[in-house]
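**Q** no sequence for this one, just the structure:
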């Protein structure tokens, strides 16, 4: 049986799009197949993305206003308690979707004290969380901010993360938790799933997807109209044709 992720671990991602250019980009890059979602009240339907038999993401249309962007959802056992925890830590609740039986489950959208956006999800089923660490599924999330200490303190308080300063970079921290079985992680061990790094400007939570070959994936990104921003060891920072940042890595 699929065990629950640790509290505060990234468990779902959604992408707000205004044209099908981005939908086609990710579909062709990762080989996802798409299933239309109902109930968006827009001419353009939302899409649930699958890789193999696992759900990996949702692509949803921008209904009224806003820019294309990825939204990272962190796992919670109880949405009401998490709303209280995030608020007490200094976060702001932007919107709550608590109706049961809809999409992935009850969830809420927040702003952190630095102005970054994220969400929390209390899933209806653990089946949608099984793709973490699988090829072409979510394997990491990363936040860049000029207020790294403030960010570390906030997410530690909100989600009880264990934050480790990286020996090779004193302005970079990784969040770790001990799990039994989650995604492709099997056996009780400490895993890393999120990073917070100092930067001159703020970049929202950026999802990273697992690939088998960085070089092949980077070539494909360029062919499909994306941009390679930076190569970082066994990972790469990229942007899709709309300029929305994301990343790839060949490990987890």
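**A** Here it is on my side, so go on. The structure presented is a predicted model; accordingly, all values stated were derived computationally and were not measured. Residues are numbered from 1 along each chain as shown.

**Q** contacts, neighbours, all on C-alpha from now
**A** Fine.

**Q** my guess is residue 250 meets residue 234, correct?
**A** Yes: the criterion here is C-alpha atoms under 8 Å, and residue 250 meets it with residue 234 at 6.1 Å.

**Q** one more structure, for comparison:
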């Protein structure tokens, strides 16, 4: 499970790139009870989603040419520059080179060899999200990839991740853990895109999961607020009730009521 005791390679931050920050804030506020607090013009209209005063996510306007609205998962690193070199050596691409975010920390963005985008955060004053795993916060991260073997080799090379392959009704789901972490440290999953997913237009990506008290109620609210539901709520044995959603601007994410 995710915790705020961040270790290298663990999810540490998640933010939304969107063409309409105000409208997106209203959508996610209705879903999760989040409040949006802008960091001001000097931060490029970037701001934090808070829940009971704790930062649980962030959002800002799209800043790269030709990109679509999406959530980005950030992984903890003690050295963003060294991680950038490791990404290139492992066959990934540096989307934007490491840079300092005032005194808050240092960040960089990458694309893995199968086309999924992610980022890293080297903490400064900002150590990461203030709350995870509890209702209406980040609780899991999941990679959809066209080449699970290549993805596993890449992320192991970059972050030292450990994996456990779990058969799940006709396909294999890979559970991800940081280096040296036991089963209780599981932080995400990795799965291959099958033909049906590819035909439906899915492409390699990292996707955040948010814990919710009532999966069906959140899905209903998302539909009423202009979101779409690529996968209606389904029960997964020993996991929970899960749904895949897309916000009004096309950013995919998932919600789960954990078993």
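**A** Thanks, I have it. The model shown is predicted, which means the values in this text are computed figures rather than measured ones.

**Q** hey, what's in contact with both of residue 250 and residue 234 of the first structure?
**A** residue 214 (C-alpha atoms under 8 Å, 6 or more residues apart in numbering).

**Q** which one's more surrounded, these two?
**A** Per other C-alpha atoms under 10 Å, whichever of residue 250 of the first structure and residue 234 has more neighbours is residue 250, with 21 against 12.

**Q** leaving out chain neighbours, which residue sits closest to that one?
**A** Spatial nearest neighbour of residue 250 of the first structure, chain neighbours left out: residue 211 (5.0 Å); criterion: C-alpha to C-alpha, 6 or more residues apart in numbering.

**Q** roughly how far does that neighbour sit from residue 117 of the first structure?
**A** Distance of residue 211 of the first structure to residue 117 of the first structure, computed by C-alpha to C-alpha, to the nearest Å: 26 Å.

**Q** and these two? Which one has more around it.
**A** The neighbour count for residue 211 of the first structure versus residue 117, taken as other C-alpha under 10 Å, is higher for residue 211 (22 against 19).

**Q** mind checking what the more buried one lines up with in the second structure?
**A** Using TM-score structural alignment, the partner of residue 211 of the first structure in the second structure is residue 212.

**Q** can you give me the helices in the second structure?
**A** Using DSSP state H, the helices of the second structure run over 21-32, 80-89, 148-159, 195-199, 215-224.

**Q** now those helices in JSON lines, with distance to residue 230 of the second structure?
**A** Below are these laid out as JSON lines (distance: least, C-alpha to C-alpha, whole Å):
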{"stretch": "helix 21-32", "distance to residue 230 of the second structure": "17"}
{"stretch": "helix 80-89", "distance to residue 230 of the second structure": "32"}
{"stretch": "helix 148-159", "distance to residue 230 of the second structure": "22"}
{"stretch": "helix 195-199", "distance to residue 230 of the second structure": "11"}
{"stretch": "helix 215-224", "distance to residue 230 of the second structure": "11"}
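
**Q** CSV please, covering these and showing mean neighbour count and distance to residue 251 of the second structure.
**A** What follows is these, written out as CSV (neighbours: other C-alpha atoms under 10 Å; distance: least, C-alpha to C-alpha, whole Å):
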stretch, mean neighbour count, distance to residue 251 of the second structure
helix 21-32, 18, 10
helix 80-89, 18, 25
helix 148-159, 18, 22
helix 195-199, 11, 16
helix 215-224, 18, 12
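
**Q** what's the closest of those to residue 185 of the second structure?
**A** Proximity to residue 185 of the second structure, assessed across these by C-alpha to C-alpha, is greatest for helix 148-159 (14.6 Å).

**Q** so which residue is dead centre in the first structure?
**A** residue 72 (3.4 Å; C-alpha atoms, centre = their mean).

**Q** for it, which non-adjacent residue is closest in space?
**A** residue 13 (4.7 Å).

**Q** list the contacts for residue 16 of the second structure?
**A** Per C-alpha under 8 Å, 6+ apart, neighbours of residue 16 of the second structure: 57, 58, 59, 60, 69, 70, 71, 72, 251.

**Q** check residue 175 of the first structure too.
**A** So residue 175 of the first structure contacts 161, 162, 163, 164, 192, 193, 194, 195 (C-alpha under 8 Å, 6+ apart).

**Q** which residue ranges form the strands in the stretch 101-250 of the second structure?
**A** 105-111, 117-123, 138-145, 162-168, 171-177, 188-192, 205-211, 228-236, 240-246 (DSSP state E, counting those that start in this stretch).

**Q** of all the ones you listed, which one is nearest residue 131 of the second structure?
**A** strand 138-145 (8.0 Å).

**Q** what's the average distance of that closest one to the first structure?
**A** Taken over the aligned residues, the distance from strand 138-145 of the second structure to the first structure averages 1.1 Å (mean C-alpha distance after the TM-score superposition for the first structure).

**Q** chain center to that strand: distance?
**A** Centroid separation for strand 138-145 of the second structure versus its chain: 6 Å, with C-alpha atoms, centre = their mean, to the nearest Å.

**Q** helices and strands around it, which ones?
**A** Strand 138-145 of the second structure sits against strand 188-192, strand 205-211, with contacts defined as 3 or more C-alpha pairs under 8 Å, 6 or more residues apart in numbering; DSSP states H and E.
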